[in-house]
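>>> here's a sequence, model it:
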Amino acid sequence: MTPPLPLPAECPIAYRFSAISGTGSDTRRGEEGRERGEGGEREGGDRALPGGYIESVELDPFVERFALTTSRVVADHLATGVSVGDLADSAGYSPFHFSRLFAKVFRTTPARYVAAMRFHRAKELLLEHDFPVIDVCHEVGFNSVSTFSRRFSQAVAVAPGELRVVADHLADSEIQPFTLGSLASGTVTGRVVFDDGVRARLRDDLVHREPLVWIGAYPQPVPLGRPVSGVLRRGQGEFLLPVTPAAPWVLATAYAASTDPMHQLAAFKPLVAMHPGPVRPGDAIRLEFREAMSWEHPVLTALPSLARG
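Predicted coordinates for the structure are as follows:
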């Protein structure tokens, strides 16, 4: 049996594993999470997430190792599927205690993360190759094309075949700033901030034209599915974002205006920002961008498609 990942003496990110799960040494194994449906996820089987997400910057070495190890196991089993029990076994913990820590670090459930990584890989295959949708479906572990297409559309906000149409449109024309949603529902004011590292990555665009910045309001703290509202703007500065109680999580990504369609729609380690807690109308926030870590939840939404309504 794989030994549990060791705990550091102190965890500066506010949560030690024992504080999350009640114990750091429970290695009981159950069948919880082993049932999986099409594509490796039990539909309707996810629990409500606990509060207090761990910030994904300057992680404690234990948490970073946990995240990297878990994401690698997921990446190695995209085609065959991996359950919560399998992931818990790889870390040396019970499914219950593993899921508690996972939710704190990844801001979603294990089943939803596995599905997100599958759909991100499907986006890469659709954009890099001319494979039929049915081949992509099977490559990422789905047996039913209809199930794959339905869930892909929910996660990415466009159908698998339409993603290529969006890419062709981006290759022919440049997307223009726009607002998604009504300002009458209430707004959040904010400021986009780039540090030296982000400015270095966007250097060419900062000289010739401002990079594109997408800011969206989501029902959950991960960029999954169609946002309820959003703003596409250029560069740093202030913004006004429509918000509703149904979508209190503000997530953002930025890329050079000259970026090719592949990297706009399926970027690896994109520039991202997130407000650490849910927002309400009238709030003022600051979004500081950074490069996403390799294990973080991918930006699944095909954001350029939202400009077409």
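>>> alpha carbons only for contacts and neighbour counts from here, please
Noted.
>>> residues touching the residue lying closest to residue 277 once chain neighbours are set aside, list them.
For residue 277, ignoring the flanking residues on the chain, the nearest one in space by CA to CA, 6 or more residues apart in numbering is residue 249 at 6.8 Å. Residue 249 sits next to 217-221, 274-275, 277-279 when contact means CA atoms under 8 Å, 6 or more residues apart in numbering.
>>> which of the residues you listed count as buried?
217-221, 274-275, 278-279 (16 or more other CA atoms under 10 Å).
>>> so of those residues, which ones are in strands?
Filtering these for membership in strands, criterion DSSP state E, returns 217-218, 274.
>>> what helices or strands is the helix or strand where residue 147 lies leaning on?
For residue 147, the enclosing helix or strand under DSSP states H and E is helix 145-156. With contacts taken as 3 or more CA pairs under 8 Å, 6 or more residues apart in numbering; DSSP states H and E, helix 145-156 sits against helix 110-128, helix 133-139, helix 160-172.
>>> following up with a second sequence; could you model it the same way so I can compare the two?
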Amino acid sequence: MDDPRTTTKSAIEQAVVRAVEAMSANIGEPLTIDDMARTAMYSKFHFSREFQRVTGVSPRRFLSALRFQEAKRLLIATGMTVTEISHRVGYTSVGTFSSRFTSSVGVSPTAYRQLGGFTTQIRTQSQPAAREGRSTTLRGEVRAPVVGDLGLIFLGLFPGRIPQGRPVRCTVLTRPGPFVLEDVPPGSWHLLGHSVPKALGEQLMPDQQVSVGSVGPIEVRPDVPVLPIDFRFRAMRTLDPPVLLALLDVRSEAVWRGEVSAWAV
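Down below sits the predicted model:
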């Protein structure tokens, strides 16, 4: 006999998947929480609570992330203007769209298009506490089901479950294995990672074989050691928030020959 708890969990996840698919299908529409809840066939309050529990973010933040993900795709795959793209993904003000895109992705829409979806560097947040001697070093191990399926591995510490904006600290690895994040300030952080197969040119776009992982929240406190982190990659699912951060352009042959084992900013 099926465990009722498993059946209930599956039904809830299916409802959230329906809501996410409806968001994607109506990306430019002014969707409300009521609209999403009706698609999931739950009350508004129950839907919001369960959506947050399943995905780690609120429905509104997930929808916003989907809109920027689609904007990234349109910037690379089409010749549409930034204004046209902003309207396509539900923004009436191109200024608001451009500002929020830049904050989430790390570069402006125009620069993202010119750079082909990459950025030359990923800047971390300024954290005075780290400079005052109250920082912590995080260590751990990255594991993956099939090593050959991974390209460059990005790991970053973020305040929430969506990899967007400036990470608190980050590193890039060429293969699974040990990692170190130094000078991590006190706080509650999520360690988020993503990797795109090298065969795809490390280009992060929808419907590609993206591997992701997450650990958190990780509580960092002064003078309190943090246990080694076991970070595991898996295939990205519908319920995972989109990766908004522009990929780091470190595609040199020197990296892939193994001359560089890690890169951090």
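>>> quick revisit: which one of the ones in strands among the buried ones among the contacts of residue 249 of the first structure is nearest to residue 289 of the first structure?
Distances from residue 289 of the first structure to those, taken as CA to CA, are shortest for residue 274 (8.2 Å).
>>> my guess is that closest one contacts residue 251, does it?
Yes - contact status for residue 274 of the first structure versus residue 251: in contact at 4.5 Å, counting by CA atoms under 8 Å.
>>> now for residue 105 of the second structure, how many residues are close by?
A count of nearby residues for residue 105 of the second structure, using other CA atoms under 10 Å, gives 25.
>>> which position in the second structure aligns with the residue nearest to residue 277 of the first structure?
When the structures are aligned by TM-score structural alignment, the residue of the second structure matched to residue 249 of the first structure is residue 190.
>>> gap between that match and residue 125 of the second structure?
For residue 190 of the second structure, the distance to residue 125 of the second structure equals 14 Å [CA to CA, to the nearest Å].
>>> same check on residue 214 of the second structure?
Using CA to CA, one gets 20 Å for the distance from residue 214 of the second structure to residue 125 of the second structure.
>>> on that earlier part again, what is the nearest of the ones in strands among the buried ones among the contacts of residue 249 of the first structure to residue 122 of the first structure?
Using CA to CA, residue 218 is the member of those that sits closest to residue 122 of the first structure, with 22.1 Å.
>>> so who does whatever residue of the second structure lines up with that closest one touch?
Matched across to the second structure, residue 218 of the first structure falls on residue 158, judged by TM-score structural alignment. Taking CA under 8 Å, 6+ apart as the definition of contact, the neighbours of residue 158 of the second structure are 164, 166-169, 189-192.
>>> for these, which one is nearest residue 263 of the second structure?
The closest of those to residue 263 of the second structure turns out to be residue 169 (CA to CA; 11.6 Å).
>>> report how many residues lie close to the residue nearest to residue 154 of the second structure when sequence neighbours are not counted.
Of all residues beyond its chain neighbours, the one nearest residue 154 of the second structure is residue 172 (4.6 Å), with distances taken as CA to CA, 6+ apart. Number of residues near residue 172 of the second structure (other CA under 10 Å) recorded here: 22.
>>> just the ones of the contacts of residue 158 of the second structure in strands?
For these, membership in strands holds for 189-192, with DSSP E as the criterion.
>>> rewinding a little: ok, the contacts of residue 249 of the first structure in the second structure: which stay?
Among those, those whose aligned partners also touch in the second structure, counting by both residues aligned by TM-score structural alignment, their matches' CA atoms under 8 Å, are 217-221, 274-275, 277-278.
>>> all strands for the stretch 151-265 of the second structure, in order.
Ranges of strands in the stretch 151-265 of the second structure, per DSSP state E, counting those that start in this stretch, are 153-158, 170-173, 178-184, 187-195, 211-220, 229-232, 234-235, 247-248, 262-264.
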